[in-house]
Every structure is written in C-alpha cells, then in structure tokens.
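Undergrad: attaching a predicted model along with its sequence, questions to come.
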Amino acid sequence: MTAPPVPAPSSAPDVPDTSRAAVVRDALGVGVAVGLSGFAFGVTSAGAGLSLVQTCALSLLVFTGASQFALVGALGAGGGPFTAAAGAFFLGTRNAFYGLRLSQLLKLPRLVRPLAAQWVIDETSAIALAQRGRDAARLGFTVTGASLYALWNLTTFVGAVGASALGDPAAWGLDAAGPAVFLALLAPMVKGRTERTAAGLAVVLALLFLPLLPAGVPVLMSALAAPVALAFARRPRTSGQQAPDAHTAPDGPAARTPADRAAREEGTADDRHG
C-alpha cells in the first residue's frame, strides 16, 4: 500500500477571497467618497489666493485634508503664513500617533515605510485598523491610500483650474465646502460623553477668541478644550454618594467574600438581640 501524498504547504494569504473582495470594496468606497472632496479644496485654495502650482503641491506633498483646509482657510481669512502653518501642523500631528499604531500592525519593509508614511491619514488608518489579520490590514491600507491619493490630487487640480471659471467661490457657497467636509469627517468620531464635551467646549472657545485673535489662532486656542474635558471626566464623582461608615458593609464583589458575609450576619444577630 502506498502512502497518501502529502499536500504541499500552501502559500496563499491568510485572507480568503471573499474577505479580500470586502476589504477592497470598503477601501475603494472610502477612497472615492473622500477623494472627491479634493475638488472643494482646489476651489477653496484658489479662492484664498494660492496659485495652481501651490495648490497642487499642497495635495501632493502634504496630503492631509484637514490640515490643508486649515492652512488655506487661515490664509484666506487674512492670517499670516506662520499662523496658518501652525494651525495646519497642529491638526497634522494626529497622523504621527496613527503611524505608531500602524507600524506595529503593518510591519512593512524598511524601504517601503517612507512612502507609506505619506498615506498615514484618518481614512487609511480607520480601514487598516478595522481589519483582522496583517494581510487584510495591508490590503485595506494600500487600496485606500492609493485610490484616495490619486483621486484627491486629480480633483484638486480640476477644482483649482475650474475656480477661475466659477468666479468667486463665496457666490456658489463653496467657501463653506472646506469646513463642511472637515465636520463630516470629524462628526462620526464624536461618540462618547467626553468627546461631545470637548467638541462643544472647543466651539465655544473658538467663537470666543474669534474676534479677539488673528485668523488661525482661535483654532489653536480651542485645543484647550481637550485637557479640560479629560480633567472633568477623570474627576471622582462624590456628589450624591454617601460615604460608608464603619457599620455599613461594602457593596459589590467584595461584599460577597466569606469574611464580609460572616461580619454582616454577626451584626444582624446583635441588632436582633439588642
């Protein structure tokens, strides 16, 4: 009798074909949906006075939508270049924290990491972190980054070129497109009580400092809302709670230990005989 043949080790990836199709579908959906917003950036940037070359260079080299909108928005409002760059830099620092997490998850080759760093943004991080397994995370990151980068730069160019034909972006309401897109990206992240508190306080601070400080600075001051909201969230809640005295047994799992049960029964028996 001959032994059955031993199957050769499979070199297939750990992501099934159906899962790969789902990852690609989700990644392309995000890439196309957000990539079309580059048109709004191109129009907004041209309306703020930036040239076609400057606008396209921002999308090619910076490639982080919120920071780009913050930069051209501050410049369009009359802010200085250093103030505008400071606001854009502040918003872009979140990508560094994304990179720390993605570097552990993706574990890309060293030669690829500098190029992949250009694609570390909100959308690519969200798609990659939502996957199970390294291969799926790499696939989602790559498809989202490639589709979004290509479409964002293409629509930026079209928007900047078409801005001159459209005339004043404010007449079409396109001056509000940048903030609207940014709020649309930010709104799904505001879920918990602390996040809502920080967002509401940030709006109040921005409106408070808007008539007092140069353009671009109020958005920096609104960042003070985050530590304030975290401080209130971590504060112990003592209002409405009665401090336990010596005769009150603690509640919860600790009260169900044998020693606590014996102490409680002994105290009850003393009360009855007393």
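TA: Cool, got the structure. Numbering: from 1, shown residues only.

Undergrad: alpha carbons only for contacts and neighbour counts from here, please
TA: Noted.

Undergrad: do I have it right that residue 20 meets residue 136?
TA: Yes. Counting by CA atoms under 8 Å, residue 20 does reach residue 136; the two are 7.0 Å apart.

Undergrad: which of these two has more neighbours?
TA: residue 136 (25 against 17; other CA atoms under 10 Å).

Undergrad: assign that one to helix, strand or coil.
TA: helix (DSSP: H, G, I helix; E, B strand; the rest coil).

Undergrad: in space, what's closest to it - neighbours in sequence excluded?
TA: residue 15 (6.1 Å; CA to CA, 6 or more residues apart in numbering).

Undergrad: wait, the one you found sits on residue 137?
TA: No. At 9.8 Å, residue 15 does not count as touching residue 137 under the criterion of CA under 8 Å.

Undergrad: and stretch 123-130, which residues are buried?
TA: For stretch 123-130, burial by neighbour count (16 or more other CA atoms under 10 Å) applies to 123-129.

Undergrad: also stretch 154-162?
TA: Buried-residue list, stretch 154-162, by 16+ other CA under 10 Å: 154-161.

Undergrad: and residue 224, what does it touch?
TA: residue 202 (CA atoms under 8 Å, 6 or more residues apart in numbering).

Undergrad: next one for the comparison:
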Amino acid sequence: MDLAPGEQASARRAAVQQSLSVALATGLYAVSFGALSVAAGLDLPQTMALSLLMFSGGSQFAFIGVIGAGGTAAAAVAAASLLGARNGLYGPLVAPFTGARGWRRALAAQVTIDESTAVSTAQPTPEAARAGFWWTGVGIFGLWNVFTFAGALLGDALGDPRRYGLDAAAAAAFLALLWPRLADRAARVVAALGMGVALAFTPLVPSGLPVLAAALVAVVVGWRRGPQQPDAQEAP
C-alpha cells in the first residue's frame, strides 16, 4: 500500500536502525573469523585480504576450514567459491531498488550479502529498502573488517578459538538473524525445504553445493509466487 510522506520517513528511519543493529551484531562475530584464520595458519595480511576482497562470511569460514584441515589451496578456493555463488542469486532481488549506477554498481555487488538482502527485502517501501540495503551492506563491510583485524591480533593470545566456542559464533549469529524472518507459513516452508535439500546433498557433493542447492529452493519458490515489491507490503 502507498504510505503518507511521514510514514515513508518513519519507515526509512526504522530501516536504518535495523541496519545498524544487524551491522553491529554481524560485525562482532568477525572476531571469530580473525582468530580462526590465524589459528589455521594464515597471517594478518592474508586474513585481512580475505575479509576485504572476498567479504562473504560463509565463504571465508569455508576457506579457512579447508586450510586448517590440511586441504590444498585449490580445494579451499573451490569450497569458498561454491558458497559465495549464492550471493549472485540475490542480485535480481536487490537490483531494482539499490539505485546503483556507474562505480556504485561495483560497490553494490560487493555488499550484496545475506544480511543486506534480508534487511532490504523486508522493508515496506522502495526508499526504505534502498536505505536498508546500503546501510546494512556498507555498515557490515566496515565493522567486519575492523573486527577481523581485532580477532587476528588476539588470535595468538586467545589460543585455540574453539575452546571459547568462537567456531560456532557465525552459525549462531546467522540463525539469530534468520529466526525473525520465519514469521509466516511460506517462510517456514521454504526454510524446511532448503534444510531438507542441504541435508540430503551434504554427504553426496563437495562443500558449498548443499548451501547453493538450498538457496535455489528459495529462488524457485519466489519465482513461482511472483515478484514481491517492497511498496506492496504494509508498514510494520
């Protein structure tokens, strides 16, 4: 439904506030990535290069997981690439309201991640969706790299990060982000189907493909339901 100007401004402020809270929560668990990365044998410049250039939490954890287990660089790159491929599926969802032109298209592509997509597509207006995308994506990028640096510096002092549960921090944080999105039946069905597909594929295919297959479930369901525009939703 169309919102009055005051309601549109309120929706945009709410999107910014949500973005900042998500950015802070997500950025904080980059400490675990930095610590685990140095524990896996990477040095500080290598760790920071992964966060600055790859900038996909799941892919980064997959990369250092393979390296830490004694795998080859090629195997680590393959696992990270398969997990990162899901971000390409988000492009058609966020492109209509990012407002990206010229060099901003490259920046938009870099910050198109799980969280920026989730926050932006949950907003009631195109303006709020645009604000949610940029504030979430850029906010996480900045904080993720700051806390990666901190975690890498603390890595040697902490010892084995698994002793503190830091190896599970990323999964726990993402579950906390996802949980509020399962408020309606359709979202729960998609989540259940994706989980079933991922579990079925896990023992059969290389690392990364189960997540990509689960993401395709959501894409197929969304395509069958038709496009859902942010301005067609009611304000919260």
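TA: Perfect, thanks for sending it. It should be emphasised that the depicted structure is a prediction, and the values quoted were computed from it without experimental measurement.

Undergrad: TM-score for the pair, please.
TA: Once superposed, the chains reach a TM-score of 0.76 (TM-score structural alignment, normalised by the length of structure 2), with 210 aligned residues with a CA RMSD of 3.0 Å.

Undergrad: in JSON lines: the buried residues of stretch 154-162 of structure 1, plus secondary structure.
TA: Output for these, formatted as JSON lines (three-state DSSP):
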{"residue": "154", "secondary structure": "helix"}
{"residue": "155", "secondary structure": "helix"}
{"residue": "156", "secondary structure": "helix"}
{"residue": "157", "secondary structure": "helix"}
{"residue": "158", "secondary structure": "helix"}
{"residue": "159", "secondary structure": "helix"}
{"residue": "160", "secondary structure": "helix"}
{"residue": "161", "secondary structure": "helix"}
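
Undergrad: which of those residues lies closest to residue 36 of structure 1?
TA: residue 155 (6.2 Å; CA to CA).

Undergrad: taking the centroid of structure 2, which residue is nearest it?
TA: In structure 2, the C-alpha nearest the mean C-alpha coordinate belongs to residue 114, at 2.9 Å (CA atoms, centre = their mean).

Undergrad: surely that residue and residue 87 touch.
TA: Yes. Proximity of residue 114 of structure 2 to residue 87 meets the contact threshold set by CA under 8 Å, at 7.2 Å.

Undergrad: all helices for structure 2, in order.
TA: 5-28, 30-39, 44-49, 57-68, 73-84, 86-98, 103-110, 114-121, 126-158, 169-178, 185-201, 209-225 (DSSP state H).

Undergrad: which one of those is the most hemmed in?
TA: helix 30-39 (a mean of 27; mean count of other CA atoms under 10 Å).

Undergrad: what's the mean distance for it versus structure 1?
TA: Aligned to structure 1 and superposed, helix 30-39 of structure 2 gives a mean residue distance of 0.9 Å (mean CA distance after the TM-score superposition for structure 1).

Undergrad: output the residue interval of structure 1 matched by that helix.
TA: Per the alignment by TM-score structural alignment, helix 30-39 of structure 2 matches residues 38-47 in structure 1.

Undergrad: residues in contact with the matching stretch?
TA: Applying CA under 8 Å, 6+ apart, the contact partners of stretch 38-47 of structure 1 are 52, 55-56, 68-69, 72-73, 76, 151-164, 168-169, 174-175, 177-178.

Undergrad: equivalent analysis for stretch 53-63 of structure 2, please.
TA: Outside stretch 53-63 of structure 2, the residues that touch it by CA under 8 Å, 6+ apart are 33, 50-51, 76-77, 79-84, 110-111, 113, 141, 170.

Undergrad: cool, thanks, signing off.
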